[in-house]
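S.K.: Here is my input, please return the structure:
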Amino acid sequence: MAQKVSDAKNISLKALVDKGRNRVIFVEADNDFIDVLFSFLTIPMGKIFRLARDHSTPLEIGCMNKLYQSIEKLDVQVFRSTECRDMLLLPHSAANCDCKNLKLKIIDDAKPKLFKCPPSRVPHSSRFIGYYSNYRCPVCSDTMDSEAFILEGDSQVGGVFVKERTRVMITDDLQVIPPVSADNISLFTKLGATNGNTTEELTFSIEVEQVVNLLVSSFVSKTPFTETLLKPNPVPKLGGVNFSEGKCIESLMSGASIDEKKENISVRLTVSKSKNVVCYAQVREDFVNLIFSFLTLPLGFILKQMLDSPWKGCIDQLCKSALDFDEQFFKSNYHKELLCNPKLFPGFSYENNLLGIEEAVYHYSDGKLIADGSINKSSVKVNFVDPKFHGDKDRKARGFLKAPAIFTVTDNLDVRPVSSIFQLSVLNDLKVHITDIEDRTVHVGKNEALRLLVASVVSDSILTNAFLRKSKEPSVKQEQ
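M.R.: Below you'll find the model as predicted:
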């Protein structure tokens, strides 16, 4: 397994291994591997599920799997267009143009085709961008049929996110540590790295397959390097975590509105009185738009919302490492922001998005779109025509789904068009008698939306945990 690397499609990693426990203590890596590791934070959740499936690597994260499968199973007529469904199943990354230069690319996104008005037609031709050549310009109402291109990161300049020749230590639980640190001696002792009789140095050849395994393992294991390099095993699922243990947002069960009255989403829960669990919810398309949008979110955004929540794995350590990483090692503030404040690709948000995530901003400069506006101070900010309007005559619609529509959503996020037969089937499966149920109405604002997001990642019972469970008192006191 240990070998030298000569192929350009490989990255060489030196690892210090505990021979007795057959466990990786830490690895040493340069900027090529650091960039690959940090790029995990920019990948949308929907793309992570597709990536794991394409590599035959099982991945179960809370209720996210069921959510992804629901989108696949729903009739395409439920969506405003086929493109809207594809935006959820195969979302673009806002860092795609930079990640093209990774030495190992686990995601090889095709660049989306973008269009604008020809420069010869109108002076504002570079200020409005559409995803389809038959779009009408919002200003001149003419067809946007001139292709626009996004400028990719410069492959001749070393590094993608961090500077060339940057070197770090990475512990088995994904803590990224600069090698020159006064704390390293105590860290070596803590990790058991000081006894030369029980440790050995190995060099590994890392390919795309190992990188995917490392990503998947980091969701469910505290030792992803060991699992990937020394003893590859089937990956367990991430679910059943005690949701109440994290610093989670308190649920509002009274149904009273919070500050964002205009944005609140109404949800009717059907609850088992004896078990105190949500059997299912009857909801409008606005709630389904919200939970479906979880799959468009970059991993780094999700992790930032739950840095104090419980994890079976250690992927949260990667997020913390990026946030704490010394600024001098990043190529620029723009590259740091890509990791520490990841955004949606333009067009993937919608008007009633309660999660507070922004879309990436692009500028037009020298005939191309650029993501880093600081490159050219005279560049012009562009606006993207919402791609969800494609093929939909209803210009008042919001989100990915046609409106109006009613859905049944189970506690583990099985989403289906409303059906009494399905609702009765759910009650039978849960062994809940119809006399044991009651309806409760709750409202979802920004706080509840974030709580739903966190629950969908760490829990198998998102609606119960988001609306019926309360955080333990000690966790609440710690926040004060």
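
S.K.: okay, CA-based contacts and neighbour counts for the rest of this
M.R.: OK.

S.K.: need the strands for the stretch 1-150 of the chain, in chain order.
M.R.: Using DSSP state E, counting those that start in this stretch, the strands found in the stretch 1-150 of the chain span residues 11-18, 23-30, 114-116, 128-129, 146-148.

S.K.: and for comparison, fold this next one:
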Amino acid sequence: MCDSKEAEFSLKVMINKEKTKVLFAEVDSHFADILLSFLTLPLGRIIKVLNKHYGDDEAPTIGSLSSLYHSLVNLDSSHFCTEGAKQTLLNPRSSIEDEYERIKLDIADFQPPKYLQCRYHYGFDKCRSVSVYYDSINKIHACGCGPNSIREDEEEKECKAASGDGVFTINTASFVISDDLHILPVETGLLGIILILGITDADKAEAINVTFGFSEIMSLLKASLISQTPLSDLILNKSRQANSVIVAFEPESSFSHLEDEQNPDSKKMILKVVIQKSTSKLLYVQANDDFIEFLFSFLNIPLGGVEHLLAGKTCAKAINNLYLSIADLIDDKYFNTPDTKDRLMKPNVAHGCISNNHLLPLTEESLPDTYSGASWFSAKFPNGQGSYLKGPRTYHVTDDLVVTPLCVVSILSSLNKQKIVIYDDVEEVELQIGPKEGLSILKAALTSTSALSDALLNNISIKQPKPEL
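M.R.: Below is the predicted model of the structure:
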């Protein structure tokens, strides 16, 4: 993988006369590729690279995803089918990670893809099984070879020059990016850009030059998730004091756009939701391992995949604009290949990452062509169980998706500290979770630190406590 952290970009930026707002920035195709690559990053990878860059104390809070990821880190490996299962969730892969080496500045911190394959020779077939889980094939004996027959195959790739073909956009193109991350080709023309972006004071605008390096790109990734004006935040130092987003959750009343894609095999999961009746506050949720695995599966979904599932209507407004620009503002001729637009607007989950407990209509990337021979099949999950977590087990989940093993003693102590009268002021409601509820939780998790309340409380009727006489 190329070491590209020293790469820099020169941006021509137009700001208003008061120097309080970025109107737009003009960038080359390499910078546009980096911005579009945000959509290909799995949610867990975003949390990981931001934590690594900022450190635990300064890392931004991305909705409830940050606490969900930290819960995964802290959950003992004994809860997982194998250690490889946990590591796969902690280090979610991208379906296009083998192409990141062609991005001039790689923020994803991906390693070359590794696949495990058997050494078995059967007639003219060289191999019978392949997996992304290092502790999988030899345990399930899926290939019939028995133990000690596995070799690791790491795809060695020559580091390509950053000035070569782009990953998403053609090299000859230049683009304009608005403060809220609309992106459109420079060839749209000045009047077109002003009209599309709704700029009203362009006649008094001032041009400045700004240099973006690795640190600024990381700040842009963070700001795009927690701000509606990420360029002004960075370039004009208008960033909010808080390190987390404050945005009103917008519940989705209908997910009709996905009716044809719903997984026909999806099952309903059962939650026990514990609520304080006097305040209608969600205290915690008691859930089985299938629901916890569903939550952890969020970390494998690319950001563009979340946008697709929610029809570009997440509460991360800047990311919505970036996503919808691909469909509405950038003509096909500016993309590098005919299928680039589809790969950005509906990125697949990496191969071997969709468990039996997923509720959402996700699509998994196929194995690379290297492994597409007729004799190959994929051992998708450790021990062939189709899941990450061992079961049956029960877990405690807080409103911001902190997951811990269920411990009645600790729950009781917590309620007592909050002076909550358990018998009079606490109600337990059983709730079914299907695809619609699952999408609501995903939407809330991206920006809200009260994901379960935002997603579920509208579906619960709470019995108010009787007034004291």
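
S.K.: Dump the strands of the stretch 1-150 of structure 1 to a markdown table, plus mean neighbour count.
M.R.: Written out in a markdown table, the entries for those read as follows (neighbours: other Cα atoms under 10 Å):
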| stretch | mean neighbour count |
| --- | --- |
| strand 11-18 | 20 |
| strand 23-30 | 22 |
| strand 114-116 | 23 |
| strand 128-129 | 22 |
| strand 146-148 | 19 |
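
S.K.: want to throw those strands into TSV with distance to T410 of structure 1?
M.R.: TSV is the format used below for the strands of the stretch 1-150 of structure 1 (distance: least, Cα to Cα, whole Å):
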stretch	distance to T410 of structure 1
strand 11-18	44
strand 23-30	40
strand 114-116	38
strand 128-129	38
strand 146-148	43
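
S.K.: closest to R440 of structure 1 out of those strands?
M.R.: Of all the strands of the stretch 1-150 of structure 1, it is strand 128-129 that lies closest to R440 of structure 1, at 44.1 Å by Cα to Cα.

S.K.: Helix or strand: which one has the counterpart of I217 of structure 2 in structure 1?
M.R.: Using TM-score structural alignment to pair residues, one finds that I217 of structure 2 aligns to V211 in structure 1. Using DSSP states H and E, the element containing V211 of structure 1 is helix 208-220.

S.K.: which helices and strands sit right next to that helix?
M.R.: Counting contacts by 3 or more Cα pairs under 8 Å, 6 or more residues apart in numbering; DSSP states H and E, the secondary-structure elements packed against helix 208-220 of structure 1 are helix 45-54, helix 224-229.

S.K.: swap the cut-off to 10 Å and go again
M.R.: Packed against helix 208-220 of structure 1, as judged by 3 or more Cα pairs under 10 Å, 6 or more residues apart in numbering; DSSP states H and E, are the following elements: helix 31-39, helix 45-54, helix 224-229, helix 315-324.

S.K.: Of all those, which one is nearest N412 of structure 1?
M.R.: Across those, the minimum distance to N412 of structure 1, taken as Cα to Cα, is reached by helix 45-54, at 16.7 Å.

S.K.: What is the neighbour count of the match of I217 of structure 2?
M.R.: Burial of V211 of structure 1 is recorded as 20 neighbouring residues (other Cα atoms under 10 Å).

S.K.: Which residues are in contact with G399 of structure 1?
M.R.: G399 of structure 1 is in contact with 79-80, 84, 285-286, 288-290, 292-293, 348-353, 386, 388-389, counting by Cα atoms under 10 Å, 6 or more residues apart in numbering.

S.K.: What about P119 of structure 1, how many residues nearby?
M.R.: Neighbourhood size, P119 of structure 1 [other Cα under 10 Å]: 12.

S.K.: any idea how far L290 of structure 1 is from the counterpart of I354 of structure 2 in structure 1?
M.R.: Under the alignment defined by TM-score structural alignment, I354 of structure 2 is paired with S349 of structure 1. Taking Cα to Cα, to the nearest Å as the measure, S349 of structure 1 and L290 of structure 1 are separated by 10 Å.

S.K.: And D183 of structure 1, by the same measure?
M.R.: Separation of D183 of structure 1 from L290 of structure 1 (Cα to Cα): 43 Å.

S.K.: circling back: can you tell which of the strands of the stretch 1-150 of structure 1 is closest to G46 of structure 1?
M.R.: Set against G46 of structure 1 and scored by Cα to Cα, those come closest in strand 114-116, at 21.8 Å.

S.K.: how much does the closest one stray from structure 2?
M.R.: Comparing strand 114-116 of structure 1 with its match in structure 2 after superposition yields a mean distance of 2.1 Å (mean Cα distance after the TM-score superposition for structure 1).

S.K.: Looking at the strands of the stretch 1-150 of structure 1, spot the one closest to A322 of structure 1.
M.R.: strand 23-30 (15.1 Å).

S.K.: what range in structure 2 matches that closest one?
M.R.: The counterpart of strand 23-30 of structure 1 in structure 2, using TM-score structural alignment, spans residues 21-28.

S.K.: quick one: contacts for the closest residue to F115 of structure 1 other than its chain neighbours?
M.R.: Spatially, and ignoring its direct neighbours in sequence, F115 of structure 1 is nearest to E147 (4.3 Å; Cα to Cα, 6 or more residues apart in numbering). Residues touching E147 of structure 1, when contacts are defined by Cα under 10 Å, 6+ apart, comprise K113, L114, F115, K116, C117, P118, I129, G130, Y131, Y132, S133, K368.

S.K.: how near is the last one to P346 of structure 1?
M.R.: The span separating K368 of structure 1 from P346 of structure 1 equals 16 Å under the rule Cα to Cα.

S.K.: Neighbour count: those two, which is higher?
M.R.: When neighbours are counted by other Cα under 10 Å, K368 of structure 1 and P346 differ, and P346 comes out ahead with 20 against 16.

S.K.: tell me which element the match of I354 of structure 2 falls in.
M.R.: For S349 of structure 1, there is no enclosing helix or strand under DSSP H and E.

S.K.: how many neighbours does it have?
M.R.: Each residue near S349 of structure 1 was counted by other Cα under 10 Å, and the total is 24.

S.K.: same thing with E479 of structure 1?
M.R.: Here the count is done by other Cα under 10 Å, and E479 of structure 1 has 8 residues near it.

S.K.: Cool, thanks, talk later.
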